[in-house]
Each structure stands twice: as structure tokens, then as C-alpha cells.
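J.: Let's see this in three dimensions:
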Amino acid sequence: MPPFDLPEGDPFGPHNLPYGVFSLPGASERTVGVRLGDQVLDAAAAARALGSPHAALLARPTLNALLAAGRTTWSEVRRSLTEAVTDPAHRATVEPFFHPLSAVTLHLPFEVADYVDFYSSEHHARNAGAIFRPDGGDSLLPNWKHLPIGYHGRAGTVVVSGTEIVRPSGQRKAPTDAAPVFGPSVRLDIEAEVGFVVGVPSAHGTPVALGDFREHVFGLTLLNDWSARDIQAWEYVPLGPFLAKSFATSVSAWITPLEALEDARVTPPERTHPLLPYLDDAATEPAGYDLRISVALNGHVVSEPPFSSMYWTAAQQLAHMTVNGASLRTGDLYGSGTVSGPHEHERGSLLELTWNGRDPLELPDGKRAFLEDGDVVTLSAWAPGPGGVRVGLGEVSGRIAAG
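T.: Below is the predicted model of the structure:
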């Protein structure tokens, strides 16, 4: 039988072991857990029972101490947890520390230090360019193939999956309006993304090289960058996104360590323009990831964006983010930008799926151009794992509430 009677091929098997933070019913204490199937293992309690030297790192209310410990410790902790859930000799010791996933409360797994969001899908960028600049010519802006475009977001409004998203209010102005008006957004959207979680900080004034990506980044998580398109259209010139993005960003309760995704690493798309040395990845190890994302609106799958099509990699984003000397902090989060593929069913935002509302989606519960109050958006994903098994990524979900 598979380890601890887990069904064969379960995407949350011992080859995965994503990290989260949970609390038990009626308890205020939070602690680090790892997911195995539909169970959560109290990692700190198991580590103490087995005499692990890393028990103190895991007996924390967030993952930040583990994140800061560095790659060698990450590997050691992962190896000991894998042994704990697969070695029959440990079964009797660790079984009391498993809890049904349905019986625990999951929390934001790490304290977010800074949040940056990128714009790294060529397909998304071309679609957005064609929507907003329909007068012909190249829909990409001149700098897009030379550097990863990004903006600095708001760390304090990153929320865990399941948190209700209140419809934001702000200024908006339609092209036919004489003046802006204030009120709740009427063009509320999603952006299906992948977030990368920084563990080891860097010194201020010292850029992080492409090859050092895996020394600093602990793992990844699914991310939904909620976007108020009407507020964004009015405010983004000349400085870019602000209130249209800063009201909420949802992340999964589970962080998948990079070590669990070795079999999902792929070469990114061919670079069509020469890159400056600090971004040139021609001679580096493959830094793309083959992640298969699904976007569901009220339980109905509306898109399946492929992360392998992303033009700029997470390693390039990290290098660009720090090339000016900006430092990393433990708990920094950066988003990939909307993930969109070359086909219509692979678009990662309603902006693209409905072509800015022109072509509403036909859903079982009615048409949708943008999100309505009560709508629930869920992102899920998997990646190829060892021996053909899938590596599941923890889903991220949010329900829209009236503002």
C-alpha cells in the first residue's frame, strides 16, 4: 500500500508535502503543518516526538522562521518530514498528530514583507494591448521584451484563500462621461497568477543573480490578483496600478516548496530579443515551471492557463527586482502576472475571456462579463511529479461581497 494508506497517485502525497499554518477547533494557537492527502500533519509535534533538531523552527505561528533558515535547512526539514510520513517505523509515533483537513482552520501561512506583481505573459500582454490600443501596430509596448514589467503592491492586503473579497470603491470615468464618479467597481476582475515566496533575505545594495534564485526563493503558491478594471482605466496613467489592485490579493493556504517541483522545471519560450547580461538565461538551468492552472467561476471551469508559456521566469523577475540594489526580506511575495496561453480557453482574466465585456461568458447561472456579488472564483493547479504522479498546488478561492 502507499505510505500511510494514501490512495496511489494522490497529488498531495509524500512527494509533495506543502507547508501551511493551521489551528485546531477552539484553540487560538497556530502552528506549522504539512498536507498529506486530506490530512494535516502537525509538523512541530511530529518533529518533537521524533527528536528532530528542527522542531523549534516548526513550532511557530508563521512559516517565516523556516523561510529564513535557508536552503540547506529547507532540504533537511523536508527530508525528515518525508521520512516521518513514509517510514513504517514512525507510523505509531506520528499518527496521533494528523488532523482531518476539514476539521482545522487554515491561516495566511507567512507574514508578507513586501509584495510585487509582474506582467510576464506575452499572450496576456498582447491581449491587453489589443483591447486598450486597438488602432493597429504592435500590441506590446517597446520595453516589454527587454525587462519584466512590474509594480509594487500592498503587502497588508494579501489574504488567505477563503477570505471574502469586498467589492472596492473608487473613482471611475467612462470615455463618454464628462467627469469621474465615485462608487463600487462595476468591472471587477480576476488575474490567475503564481506567487513566489522569498525565504533568505539579501543585503541592501547587492543584486541577486539569476543563478541564486533557488538560494532565496522557498516555494510558490497560487495567487489571485483581484483587479477593478474601471478604477484601473482611470488611474493607471501615468503611474500605473494603485487602488484598482491594492484592495485584496488572495493566496493559497499552502506553499509548495521548490524541491517538490523538480520534475516540473522546463525551458521558457524562445527569447526573441537579445537580453542584457543580468537577465540573459541562455546558459542557466531551466527556470520555467510546467504548472497546469484551472480557473473556475461558481464551480464552472472557464479557463485553463499554462504557466509554461510565461515569457519571463521567476528567476529573471527576482534578478530584475533587485538589480538596482533593492534588498529582499524574508516573507517577500512576488506575483508572476496574469497567466495566459495562446488559445481563448487559456486566458487568465475576464478582461481577456470576455474581451473587455464585449463577449460575455455563458455560464449555467447566467452570463458574466465581470464579477457579480456572490460569485466565487477558485484557482487550482497541478504539476508533473516524479514517476508520472501529479503534484497538487493548494487552491485559492474567494467570494465577492457587496461593497
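
J.: okay, CA-based contacts and neighbour counts for the rest of this
T.: Will do.

J.: what does stretch 288-300 contact?
T.: 192, 261, 264-268, 301-308, 310, 313-314, 348, 363-364, 375-384 (Cα atoms under 8 Å, 6 or more residues apart in numbering).

J.: How far away from the center of its chain is that stretch?
T.: Averaging C-alpha positions (Cα atoms, centre = their mean, to the nearest Å) puts stretch 288-300 11 Å from its chain's average.

J.: now the end-to-end length of that stretch.
T.: By Cα to Cα, to the nearest Å, the extent of stretch 288-300 from end to end equals 28 Å.

J.: for stretch 41-55, same thing?
T.: First-to-last residue span, stretch 41-55, Cα to Cα: 13 Å.

J.: again, but for stretch 86-94
T.: OK, stretch 86-94 end separation, Cα to Cα: 10 Å.

J.: list the buried ones in it?
T.: The neighbour-count check on stretch 86-94 (16 or more other Cα atoms under 10 Å) flags residue 94 as buried.

J.: Name the surrounding residues that touch that stretch.
T.: By Cα under 8 Å, 6+ apart, stretch 86-94 touches 3, 4, 14, 46, 49, 50, 84, 85.

J.: The second one: what secondary structure?
T.: Classification of residue 4 using DSSP: H, G, I helix; E, B strand; the rest coil returns helix.

J.: Proceed likewise with the subsequent sequence, for comparison:
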Amino acid sequence: MNAAPSPVNSWIDIADEAAFGARTLPYGVFSTDGEEPRVGVAVGEHVLDLAPLAAVEGLDGAHLFAQPSLNPFLAAGSAAWAAVRGWVVELVTEEIHRELVEPHLMPASRVTMHLPFEVADFVDFYASQSHAENMGRFFRPDSPSLPPAWRHLPIGYHGRSATVVVSGTDVTRPSGLRKVADVPEFGPSRRLDIEAEVGFVVGRPSQLGNPVAVPEFAEHVFGMVLVNDWSARDIQGFEAMPLGPFLGKSFATSISPWVVPLAALEHARIDPPVRDPEPAEYLRDAEPWGLDLRLEVEWNGTVVSHPPFADMYWTPAQQLAHLTANGAAVRTGDLYASGTVSGPEADQRGSFLELSWNGSEPVELADGTTRTFLEDGDVVTVRATAPGPDGTRIGLGAVTGRITPAPSFP
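T.: All right, here's what the predicted structure looks like:
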């Protein structure tokens, strides 16, 4: 298996509206009736079943694809990632492989998708300047909108990996303490929100005590997923003074079922925004890892926002370097997210807190209803695309969740 060329055409019939063409080739974990979950690659309206195909080909690593998680493949490292991608690209773009491959193409409509990897740790950053400034205006109106350290380092918090769920999983409205008429009261969140984000998945672990330098980003990070970090703003607003988010965030974080490899994002790489002041030496860019990704937020069928990832102040390479700067180790399956992606314009905001301007400007949906925050039964989908080869755009998938009522308490 050789390193992957840029895939352009495929002998597989791929509809223009398909979520993934032959340029993306993301990995996920799927199952069919009566069979165990295993690793597949999405192409067009199909899932390529890698385990039996690799076995037929006699590949040394065939067993990695018969697992109910991507973790064993992620741990194999960047050389294996490149080799497998090269093999898959060849299979789906060269007609000579049609007879071999077709028996292992499963209709995507007939498979069930699972959480693609076992999440070891979850960290969420705060890398959008527009979002951080808006949040400052809402939560700290008498202080500067940006925290003092914000321009010097990627601010983040350590989340809860056990509540990371795959797209399509219902999200139960959380309960907690929030202020009602200035009195703390326990009950269901009344200001339930979303955060449209991009997450990065660690493959190769690092050793405790050894920071990961910015240039080593692609040796450790396998790929990306889309993230919706559901947020209970009233619970968060009461508890996060002065410590960071806890129950307002830890109840659910949804991710897309397909992990897009970094190799598919080569044409999306751009220089990040100009940083002022210049970052500390350990955070300086070795090569551009800004990403020109375009997100789309849909609320009950109405597209309400188009957040631009290109505006993110801190890159994923800098975030990984900062995460490990104190010697903290990363493990296979670690997930770290960008933080809410928001742009400076009103239709580029990646949270409903911002879209409704802290509840003062209701958002009108196509059915004539209005919203400020999420109601029970609401469905939110976050999608994204990126530049591909030859001026094309590639799909990066979607993450969807539906809100269900809070459970009753005695």
C-alpha cells in the first residue's frame, strides 16, 4: 500500500448531494443486523466494509478493522494511516478493483452507526475571538470582554468523556441549580443551548512529562469530527463563578459518526489570523494549520447560521501544544474541541445564546415559530464542508441531536 494520491474520480456512482465523495473517505464504526460493529469507510451512499476486504487482500493489519472501535487503528500511527488511505483511494478510484470491492459495499441506509472511537479524555477550548467577546459581554458586562490570558494562550476546560455521544443520540434536558429571581433553585435548564464546534481525535499517544510540539501535530492527531457541545447557560452562569463549566456542560456532547482524516483537509489549510501579541515560543506556528472550514447550523429544518472556522484565533496544532505544555500526556482516543465557532456577523454565530443575543432577539424559523433557546423536541444539526482539490468542496459530515424532556425528580 502506497501513500494516497489526491482522489478525484471514482467508479462508484456518487450522487452530487452525497455526504462524502471519494475525496473525503472518513472512517467510522458501523453494524448491520445480527453482526458485530466494525470499521468502515464512507464513500457516496455506501459504507466500505474494511475487515473482510483487508482479509481477502491478506493485509497484515486486517484485524484492526474487525474491532468495535477505531482506537486500535488510531494507535497504529501516521505511517499506517497514510498506507491505509492510499489503499482505500486505489480501491475506489481504479476500475480494476470493482469486482473485488463491490461485494463489500454496504448501502449506508442499511447500517447503524456507533460512537467511532472510545473517548479517553475530552478537552474543550475557547478559540473564537467573536464568541469569547460575546460571552464576555453577556456574563461579565462590567469587565473586559476577553479574559486577560485569552490572547496569550488557548483557554480551555477538561470535560467529561463518558457523556460524549454519537450523532442521533437524544439529549435529555439537564437539571441543576440556576438563579430564579436571584434565588438558587434546582430544576430543568430553561436556557438550553448548542455550541457548533470542530473536534480533533488523537491517535498516537504521548509520554507523561513530554510536551507535544506544534510541528508534531499531524504525527499525533488522526482527524476531525463535528461537535455539538450542548450547554445549559443558566446552570453554567450560576456555577462558573469563579471556576469553569461543570454541570452546565457535562450532561452531553454530540459528535459526528465519521472521522475525517487530516489527509483529506490538505486543501483547506490556511494561515491563521494575525496574533497580537505574538504567541510564546512554544505556540508559534511551524506551518499553517488554520483551516478554511464552513459550518452550517440547522434548527428544526431552518438553517440559521454559517460559522466560519477560518476565523479561529488558535489552531488545533497550537491547542495540542498547549494541552501538553505542562507535561500532560495525551492518549489514543483523546478528543479536544475548538470551542464554539462564531464569526463577527450576526448570521455567523455558533450558539443560540449569541444568535438570540442573550434571549433578547428571538430567532424566527421557517415554520413561523420563534426561539431563543432550545425547547423539548427541537432538533439541531451541524454540518461542514472544506475546500478540496481542483476548486471542489468536500463534505465533512453532520452531527444531529434532539432534545427530550428532563426526568422528574421526587
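
J.: circling back to that earlier point, what about the contacts of stretch 288-300 of the first structure, which are in strands?
T.: Using DSSP state E, the members of those that fall in strands are 192, 265-266, 301-303, 363, 376-384.

J.: Buried residues in the lengthiest strand in the first structure, which are they?
T.: Secondary structure of the first structure per DSSP E: the longest strand is strand 390-401. The neighbour-count check on strand 390-401 of the first structure (16+ other Cα under 10 Å) flags 390, 391, 392, 393, 394, 395, 396, 397, 398, 399, 400 as buried.

J.: who's in contact with the aligned residue in the second structure for the second one?
T.: Matched by TM-score structural alignment, residue 391 of the first structure corresponds to residue 394 in the second structure. Contacts were defined as Cα under 8 Å, 6+ apart; by that measure residue 394 of the second structure touches 20, 21, 23, 24, 385, 386, 387, 388.

J.: try residue 337 of the second structure
T.: With Cα under 8 Å, 6+ apart, residue 337 of the second structure has these contacts: 122, 123, 124, 125, 197, 198, 199, 200, 227.

J.: can we see that at 10 Å?
T.: Counting by Cα atoms under 10 Å, 6 or more residues apart in numbering, residue 337 of the second structure touches 122-127, 156, 196-201, 224-229, 316, 319.

J.: Same question for residue 247 of the first structure.
T.: So residue 247 of the first structure contacts 153-154, 156-158, 165-169, 225-228 (Cα under 10 Å, 6+ apart).

J.: what about the counterpart of it in the second structure, distance to residue 176 of the second structure?
T.: Residue correspondence to the second structure (TM-score structural alignment): residue 247 of the first structure is matched to residue 251. As judged by Cα to Cα, residue 251 of the second structure and residue 176 of the second structure stand 11 Å apart.

J.: Could you do residue 121 of the second structure as well?
T.: Residue 121 of the second structure is 24 Å from residue 176 of the second structure, by Cα to Cα.

J.: cool, residue 328 of the second structure as well?
T.: Counting by Cα to Cα, the gap from residue 328 of the second structure to residue 176 of the second structure is 31 Å.

J.: Between the two, point out the one with more neighbours.
T.: residue 176 (18 against 15; other Cα atoms under 10 Å).

J.: and the more buried one, what pairs with it in the first structure?
T.: In the first structure, residue 176 of the second structure lands on residue 170 (TM-score structural alignment).

J.: Confirm for me that its match is in contact with residue 230.
T.: Yes - with contact defined as Cα atoms under 10 Å, residue 170 of the first structure reaches residue 230; the gap is 9.0 Å.

J.: ok, now how distant is the aligned partner of residue 159 of the second structure in the first structure from residue 240 of the first structure?
T.: Under the alignment (TM-score structural alignment), residue 159 of the second structure pairs with residue 153 in the first structure. Residue 153 of the first structure is 11 Å from residue 240 of the first structure, where distance means Cα to Cα.

J.: out of these two, which sits in the more crowded spot?
T.: residue 153 (23 against 15).

J.: hmm, which of the contacts of stretch 288-300 of the first structure are the buried ones?
T.: Using 16+ other Cα under 10 Å, the buried ones in those are 192, 261, 264-268, 302-308, 310, 313-314, 348, 376-384.

J.: How about the aligned residue in the second structure for residue 106 of the first structure, nearest residue that isn't a chain neighbour?
T.: Superposed on the second structure with TM-score structural alignment, residue 106 of the first structure falls opposite residue 113. Of all residues not flanking residue 113 of the second structure in the chain, residue 30 sits nearest, at 4.5 Å (Cα to Cα, 6 or more residues apart in numbering).

J.: Shouldn't that neighbour be within a helix?
T.: No - the assignment for residue 30 of the second structure, made by three-state DSSP, is strand rather than a helix.

J.: roughly how far apart are the aligned partner of it in the first structure and residue 98 of the first structure?
T.: Alignment note (TM-score structural alignment): residue 30 of the second structure maps to residue 22 of the first structure. Look at residue 22 of the first structure and residue 98 of the first structure: by Cα to Cα, they are 12 Å apart.
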